[in-house]
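> Structure here, sequence nowhere to be found:
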C-alpha cells in the first residue's frame, strides 16, 4: 500500500479543507486491515474499480475491474471503523474541516448522511469529474484537477454563530460547557444542538469529546519524546482528570490511552493515524 497526504496548495481551499490523500495498492499486495478513529472532519472517499461492502463500523474494499465508481461520505461516527483493503485499489480521500464541506453544498450536510456510510454524489458532473481525476497518472496534475474542481463549487457557508462556536471548541485554552456556549451566543441548548446536528451531524458534546481526543493524539505525537504522561496530557487538554481521559479514549477507540498510543501508527507527520490489525 502506498499513501500520500497533501495539504491544499490553494490558500482559499485550505480555509475549508485540511487536505487529501492518495491511496494505491497493487493487485498482489497483501490485504491491509486497520482501524480509523472518530474525527470532527467531514471525510469523502472516492474509488475507481472497487466493490465495497459496508456493515456497522466496517468497510471491506476490494479491487475489481468493473468500471465502477464509488463515493462515500462519513462525518458522524463515534466508534472506530474497521477498514479492510484487498487487491488493486485507487482511492482519493478528502478531509474537510468542521463546517468546511458546507461551503460546497446546496443543502445542509445532514441531508447527505442518511446512512452510516452515505453514497455521496452532490453534483451532476461529480462522477464524471472524479473518475477523470482518479485516472490521471501525473500527481501534480491530479492535485491541480482536484483543487480546481472543488473551488468551482465553492459557495461560502454563512451562519449567525456556528463558526464562532467551532472556534471556541477547537481552542485548547477554552473549556465551555454547552450551556455556557448557548448563553454566550444568545441561544438555547436545544437550538445549538439542532444547528450542530444539521450542519455537523453531531451534538456539541460529541464534537467537544472528539476534539479533546484528537488534541490528545496530536499532542502525544508531537511530543512523543518528551515523556509526557497521561496526567500532564489530561491537565493540558482540559480533561477533568486522568480517569476522564481514560474513559473518553475507551469510548472512542475501544482501548485505554496506553494501549492506543502503543499500537497507533502515524503517517504523513501525524495527519493520518491508523491502528493496523493485520
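Everything's here; your move. Just so you know, these numbers come straight off a predicted model, no measurement behind them.

> C-alpha only now, for contacts and for neighbours.
Will do.

> nearest residue to residue 153 other than its sequence neighbours?
Excluding the flanking residues, the one nearest residue 153 by Cα to Cα, 6 or more residues apart in numbering is residue 104, at 5.5 Å.

> burial measure for that neighbour, as a count.
20 (other Cα atoms under 10 Å).

> From residue 268, how far off is residue 6?
9 Å (Cα to Cα, to the nearest Å).

> What of residue 11?
Applying Cα to Cα to residue 11 and residue 268 gives a distance of 20 Å.

> With residue 220 instead?
From residue 220 to residue 268 the distance is 15 Å (Cα to Cα).

> the more surrounded of the two?
Shown here are residue 220 and residue 268; by other Cα under 10 Å, residue 220 has more neighbours (18 against 12).

> Enumerate every residue touching the more buried one.
228, 233 (Cα atoms under 8 Å, 6 or more residues apart in numbering).

> also this one, for the comparison:
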C-alpha cells in the first residue's frame, strides 16, 4: 500500500481543504483493515474500479475491474469506524475542513451525508465530471492529478451563506480555554438556540454538542501524539478541558473503544502524520 500526501495549491481551496492523500495498492490479494476515529475534518473519496459495502460502523471497499468510478462521502460519526480495503485500489481522499464540503454541493450537508459513509452522486449531473475522472485516472503522476482535481473543484465552488456565523461558532466550540456553553455561543451570534442548532446541524451533519466532543477528542489526541510537553494522561485531559480523569477515560472508551493509555499505544500515523489509524491484526 502506497500513500502520498499533497496540500492545496489554489488560495480558495486552501481555505476549505486541509490536505489530499493518494492511496494505491497493486495486488488483487491485498487486504487491510483498520479503525478510523471521529474527526472534525470530513473525508471524501474518489475511487477507480471499486465497489463498496456499508454496514453499521463498517465500510468495505474492494477492487472491481468492471466498475469504473466510485465516490464515497463520509459523514460525522462518534465511535470507531472499521474500514476494510481489499484488492487493487486507486483512490484520492480529500480531507475537507469542517465547513469545506458545503462549498462544493448544492444541498444541505446533512441531507447528503446522513450516515457515517455513503456513495456520493451530487456531481453526476455535471457535464464535465466524466471528462475529469477520465483525465484524472488517466495519469499516474500525482502532481498532475492535484492540478486536475483543483481545476474541477473550482468549477463546483460557490460561497456558503451564513459562513461567517458558522465559522465563529466552530471557533468557539473548538476553544477549550474558555469553553462557552452552546446557549451563550448562540446568544453571541444573535440567534436563538433552536435556530443555531438547526443551522449548525444542516451545515455540519452533527449537533454543536457532539461536534465539541469530537473536537475535544482530537485536541487531546494532538497533544498526546505531537506535543512533547504532554505525555502525562492527566495533563492531556486537563489541557483539552475534560471535566475529570474519569470523564476523560469514559469519553475515550466511547470514541475509540479503549482507554486512553491503551489507545495511544495502538495507533499508527500516516500521510504526513495526518491519519491516525488503528490497524487490525488478522
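Great, that's in hand. This structure is a prediction, so every number in the text was calculated from the model and none was measured.

> Measure how far stretch 53-66 of the first structure is from the centre of its chain, please.
18 Å (Cα atoms, centre = their mean, to the nearest Å).

> how near is the residue nearest to residue 24 of the second structure when sequence neighbours are not counted to residue 57 of the second structure?
In this structure, residue 24 of the second structure finds its nearest non-sequential neighbour in residue 90, 4.6 Å apart by Cα to Cα, 6+ apart. Separation of residue 90 of the second structure from residue 57 of the second structure (Cα to Cα) stands at 23 Å.

> And those two? Which one has more around it.
residue 90 (19 against 16).

> tally of neighbours for residue 200 of the first structure?
There are 26 residues near residue 200 of the first structure, going by other Cα under 10 Å.

> sec struct for residue 35 of the second structure, please.
Three-state call for residue 35 of the second structure (DSSP: H, G, I helix; E, B strand; the rest coil): strand.

> and it, how far is that from residue 256 of the second structure?
Plainly put, residue 35 of the second structure is 9 Å away from residue 256 of the second structure if you go by Cα to Cα.

> okay, and the common contacts of those two?
In contact with both residue 35 of the second structure and residue 256: residue 80, using Cα under 8 Å, 6+ apart.

> so how far is residue 200 of the first structure from the residue most central in space within the first structure?
Averaging the C-alpha coordinates of the first structure gives a centre point, and the residue nearest to it by Cα atoms, centre = their mean is residue 41 (3.8 Å). As judged by Cα to Cα, residue 41 of the first structure and residue 200 of the first structure stand 9 Å apart.

> Repeat that for residue 206 of the first structure.
From residue 206 of the first structure to residue 200 of the first structure the distance is 10 Å (Cα to Cα).

> Could you check which residue of the second structure pairs with the residue nearest to the centre of the first structure?
Matched by TM-score structural alignment, residue 41 of the first structure corresponds to residue 41 in the second structure.

> separation between its match and residue 147 of the second structure?
With Cα to Cα as the criterion, residue 41 of the second structure and residue 147 of the second structure are 22 Å apart.

> Next: residue 199 of the second structure.
Distance from residue 199 of the second structure to residue 147 of the second structure, by Cα to Cα: 33 Å.

> before we move on, what about residue 162 of the second structure?
Counting by Cα to Cα, the gap from residue 162 of the second structure to residue 147 of the second structure is 29 Å.

> Over to residue 234 of the second structure?
Taking Cα to Cα as the measure, residue 234 of the second structure and residue 147 of the second structure are separated by 45 Å.

> do residue 3 of the second structure as well
In terms of Cα to Cα, residue 3 of the second structure sits 18 Å off from residue 147 of the second structure.

> Excluding chain neighbours, what is closest to residue 62 of the first structure?
residue 86 (4.7 Å).

> my read: that neighbour touches residue 28, true?
No - between residue 86 of the first structure and residue 28 there is no contact under Cα atoms under 8 Å: 9.1 Å.

> of those two, who's got more company?
Ranked by neighbour count (other Cα under 10 Å), residue 86 of the first structure and residue 28 place residue 86 first, with 21 against 9.

> So what does the more buried one match up with in the second structure?
Per TM-score structural alignment, residue 86 of the first structure is aligned with residue 86.

> need the contact list for that match.
Here residue 86 of the second structure is in contact with 28, 29, 30, 31, 32, 60, 61, 62, 63 (Cα under 8 Å, 6+ apart).
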